[in-house]
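> the sequence and its predicted three-dimensional model are supplied below.
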Amino acid sequence: MMRIDVEQVRQDTAGCAHVTHLNNAGAALQPRPVVDAVVEHLRLEEEIGGYEAAAARADRIEHTYDALARLVGAAREDIAVVENATRAWDMAFYSLPWAPGDRILTARAEYASNAIAFLQTARRHGVQVDVVPDDDSGQLDVGALREMIDERVKLIAITHVPTQGGLVNPAAEIGEAAREAGVTYLLDACQSVGQMPVDVNETGCDLLTATGRKFLRGPRGTGFLYCSPRVRARLEPPFLDLHAATWTSPDSYRVRDDARRFENWETYYAGKIGLGVAVDYALDLGLDAIEDRVTLLAGNLRRRLRSLPGVRVHDRGSRQCGIVTFTVDGHDSEHIARDLQAKRINVSVSVADYARWDLEPRGLTSVVRASVHYYNTDDEVDRLCAALPRAKASPGGGTGAGG
């Protein structure tokens, strides 16, 4: 079994000397090779010009497609590199042709940006949005999903790992149901890619979207989309330019054949190169080894938190990952996060607005989110727990008492 040299990866990570960074589900600390690659390209642009730098580093730019393809088990022509995961998801979702009466099946733990897109499409096109119930563990109930599929279901869209908790939805089982029914399957892997193995062949998804800045430890302003050849020919992106399509005659155009039809001409080349370096860094460590360490650290954190009086852990699911959410009785989650940041401990807060179908039914208006990565340590977990305020006698401050 591969083991991660924690001391080495911490030496590669300048931020480890300055902060206890437990906000990897927001944006992870970038390793030095990623930062060096980005800065090197920016310096080259400074010295010889942007177009010229892109031409000089064409091999490094193209390598990013190969790295991403290897990361998710795809072919390089199935990969588009875009500005962020939301842009990637929107380009995929809004490419689908909608008709009145079409149905979208999604999960209770779905992210706000995706839910808003569903609701907008329902308003525009008369589409029906149906939320699949959870099973007893809190993850999507695959049996219920199968029962809800009919001839009107146009899309199954699921977030693999929700932003507001540690559960991992059963992506492969969902994919099996989608493939059997012949329904397009869109997987939001924004929080899973980089902290665990994610293979498009195993999940069976037609479309997958992810970001660079989270568990992949890449630059901000980078993301990617996987589009299977099974569906690509019938998906025309909502926006086209001379990169995504060719102007073939005064009154016609032709969309390119590969997944780069979802890109546009102008792009963040330094970030794209840095994203490829980040993927290489993760692949060199091994995604299985990364998941093992992340799962271990997160499990230790949950146990430590549950041992503290008045601290409530709110993670659900039979399989859990590196995102840990909790509240402290009598304390507002935002105040806790600010106090921790003042002590150089980085966490974030998930509010009900981000996940109304999930948090509101559980009586939660906000939760503190601590998300570990492989460069974190048990000492940092202990430091977080020691820095939390003592619970007050009665719940308050709008944190809720669910979980």
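Structure's in. What do you need?
> okay, CA-based contacts and neighbour counts for the rest of this
OK.
> okay, strands next: where are they in the stretch 101-250 of the chain?
103-107, 128-132, 153-159, 184-188, 207-211, 223-227, 245-249 (DSSP state E, counting those that start in this stretch).
> run the chain-centre distance for the helix or strand following the last one.
Remark: after strand 245-249, the chain's next helix or strand is strand 252-255, criterion DSSP states H and E. Computed by C-alpha atoms, centre = their mean, to the nearest Å, the chain-centroid distance of strand 252-255 equals 32 Å.
> now do stretch 64-73
On the basis of C-alpha atoms, centre = their mean, stretch 64-73 sits 16 Å off its chain's mean C-alpha point.
> buried residues in it?
Going by neighbour count (16 or more other C-alpha atoms under 10 Å), the buried part of stretch 64-73 is 64-73.
> and the contacts of it?
For stretch 64-73, contacts defined as C-alpha atoms under 8 Å, 6 or more residues apart in numbering pick out 75-76, 78-81, 197-201, 272-273, 275-277, 279-280, 283.
> of these, keep whichever come out buried.
Neighbour-count burial (16+ other C-alpha under 10 Å) is assigned, among the contacts of stretch 64-73, to 75-76, 78-81, 197-200, 272-273, 275-277, 279-280, 283.
> just the ones of the residues you listed in helices?
200, 272-273, 275-277, 279-280, 283 (DSSP state H).
> re the thing from before, for the buried residues of stretch 64-73, which one is nearest Tyr374?
Leu71 (17.5 Å; C-alpha to C-alpha).
> my guess is Ala172 contacts Asp206. True?
No. In this structure, Ala172 is not within contact of Asp206 by C-alpha atoms under 8 Å, at 12.0 Å.
> so for these two, which residue has more residues nearby?
Remark: of Ala172 and Asp206, Asp206 carries more neighbours, 23 against 18, as counted by other C-alpha atoms under 10 Å.
> included below, for side-by-side comparison, is a second structure:
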Amino acid sequence: MNLNQIRQDTKGLSDNKIFLNNAGSSLMPKVVVESMVDYFHQEEQFGGYEVANRTATLLEEFYEETAKLINCKLSNIAFATSATDAYTKALSSIVFKEGDVIITTVDDYISNQITFISLQKKLNIKVIRTKNLSDNELDLEDLENLIKKHNPKLIAVTHIPTNSGLIQNVEGVGKICRQYDVLYLVDACQSVGQMVVDVEKIDCDFLTATGRKFMRGPRGTGFLYVSDRVLEQNYAPLLLDMRGANWTEYDDYELFKTAKRFEHWEISYGSLLGFMEAVKYANNIGLDNIENYNKNLSGKLRENLKNSGFNVWDWGNKLSSIVTFCEPNGELENIQKVLKENNIFFSVTYKNSALIDFTNKNVNGIVRLSPHYFNTTEEIETVSEILKNSLK
């Protein structure tokens, strides 16, 4: 990794700021912004149809780069306008009936939990959450027992919760899902871009991700991975359009073969192009390099905060580049004040966004710092010292 070049490529690092909110919405490399601006200027001159035709080959690189990113084929990738867009399209392709069971975890993302509850209210399905072990890892034995007992329609797991540094054992879950032939959906919106994500190893049926977080792409972008076995069984979103199927008879259609059937025809091609450049940028650096560098940054930050007396709430054997903490008395206000005064970018998560996890931890909220590969060890030490002094 050429850190100097990476920082030069990141215009948002100017103005004497320390940016540590990459789990929220990261800073785009300049090539991402420049490609989008150029594309929209072309649309200004020639109209969207003409520009899309002229740049069709370039736009297809999105699928090539994203397939390379997560180790799959081009045909398994669909562009989405967000991780939630991808997630709901995947869910809508599953025909749920009254009494069907979804098994998820206590650490799944708030929007996913609300979606499951909505399905529960509307379709009278059952939502069951598997247990965690004492070290906060998924209890895979409990998961297997639940599968045997309930014969679930779907297993859904968030790879990295938004409210904690925990990395959940999605590969272990994948092995069990394949053993019992259960559909498996992985939310990877916090893991894609900060670490290696390999769908062959995870062995999931669907995987969703966003552009704006650790991928460093624009808002309004994301992607959906759909496995060959699901495509071959003709899974498709509930509401298709001409992007997903060919109208063959007055009252019939034929699904297109690839995961593009999960797209809608009308998307922002300028945004897709920007996201492609973000994915290419990460691929060129190498996700293994990014993951190793991020481990060092987040590990140092977490250690410094603990040594200074903060309560750090990242529980698990494998931890990510999301660091969550509060003062010894549970307060967040002073931390927020100090970080803002020193132009340090962060986010805050409250109990209603992680109801089960924060109830178990007996906290009402946390401050979240999420370093990424454009940050320096000097920045981590600076932030650590500022926060240490705030407790005096």
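Nice, thanks for sending it over. Just so it is clear, the structure is predicted and the values come from calculations on it, not from any experiment.
> re the thing from before, got CSV for the strands of the stretch 101-250 of the first structure, with mean neighbour count and distance to Val39 of the first structure too?
Below are the strands of the stretch 101-250 of the first structure laid out as CSV (neighbours: other C-alpha atoms under 10 Å; distance: least, C-alpha to C-alpha, whole Å):
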stretch, mean neighbour count, distance to Val39 of the first structure
strand 103-107, 22, 40
strand 128-132, 19, 44
strand 153-159, 24, 33
strand 184-188, 25, 30
strand 207-211, 30, 20
strand 223-227, 28, 19
strand 245-249, 13, 31
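> pull the longest helix from the first structure.
In the first structure, taking DSSP H as the definition, the longest helix is helix 287-306.
> which helices and strands sit right next to that helix?
Here helix 287-306 of the first structure touches strand 311-313, strand 323-328, helix 378-387, going by 3 or more C-alpha pairs under 8 Å, 6 or more residues apart in numbering; DSSP states H and E.
> number of residues surrounding the aligned partner of Val368 of the first structure in the second structure?
When the second structure is aligned by TM-score structural alignment, Val368 of the first structure is paired with Val367. Neighbour count of Val367 of the second structure, defined by other C-alpha under 10 Å: 22.
> what sits closest to Val367 of the second structure if chain neighbours are left out?
Spatial nearest neighbour of Val367 of the second structure, chain neighbours left out: Val348 (4.5 Å); criterion: C-alpha to C-alpha, 6 or more residues apart in numbering.
> does that neighbour sit in a helix, a strand or a coil?
At Val348 of the second structure the chain is in strand, as set by DSSP: H, G, I helix; E, B strand; the rest coil.
> surely it touches Ala354?
No. Under the criterion of C-alpha under 8 Å, Val348 of the second structure is not in contact with Ala354, lying 11.7 Å apart.
> quick one on the thing from earlier: could I get the ones in helices among the buried ones among the contacts of stretch 64-73 of the first structure as TSV with distance to Ile4 of the first structure?
Below are those laid out as TSV (distance: C-alpha to C-alpha, whole Å):
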residue	distance to Ile4 of the first structure
Val200	25
Lys272	26
Ile273	24
Leu275	21
Gly276	20
Val277	18
Val279	16
Asp280	15
Leu283	12
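> just those residues now: which is nearest Val193 of the first structure?
Of all these, Val279 has the smallest distance to Val193 of the first structure: 10.0 Å, by C-alpha to C-alpha.
> residue contacts, the alignment partner in the second structure of the closest one?
Mapped onto the second structure by TM-score structural alignment, Val279 of the first structure lines up with Val279. Val279 of the second structure makes contacts with 62, 65-66, 69, 215, 217, as judged by C-alpha under 8 Å, 6+ apart.
> in helices, which of the residues you listed fall?
Counting by DSSP H, the contacts of Val279 of the second structure contribute 62, 65-66, 69 to helices.
> Ala78 of the second structure matches what in the first structure?
Matched by TM-score structural alignment, Ala78 of the second structure corresponds to Ala80 in the first structure.
> circling back: looking at the strands of the stretch 101-250 of the first structure, which is closest to Leu22 of the first structure?
Checked against C-alpha to C-alpha, the stretch from the strands of the stretch 101-250 of the first structure lying closest is strand 207-211, at 17.8 Å.
> who touches that closest one?
Outside strand 207-211 of the first structure, the residues that touch it by C-alpha under 8 Å, 6+ apart are 84-85, 88-89, 92, 185-191, 193, 200, 222-228.
> okay then, goodbye and thanks.
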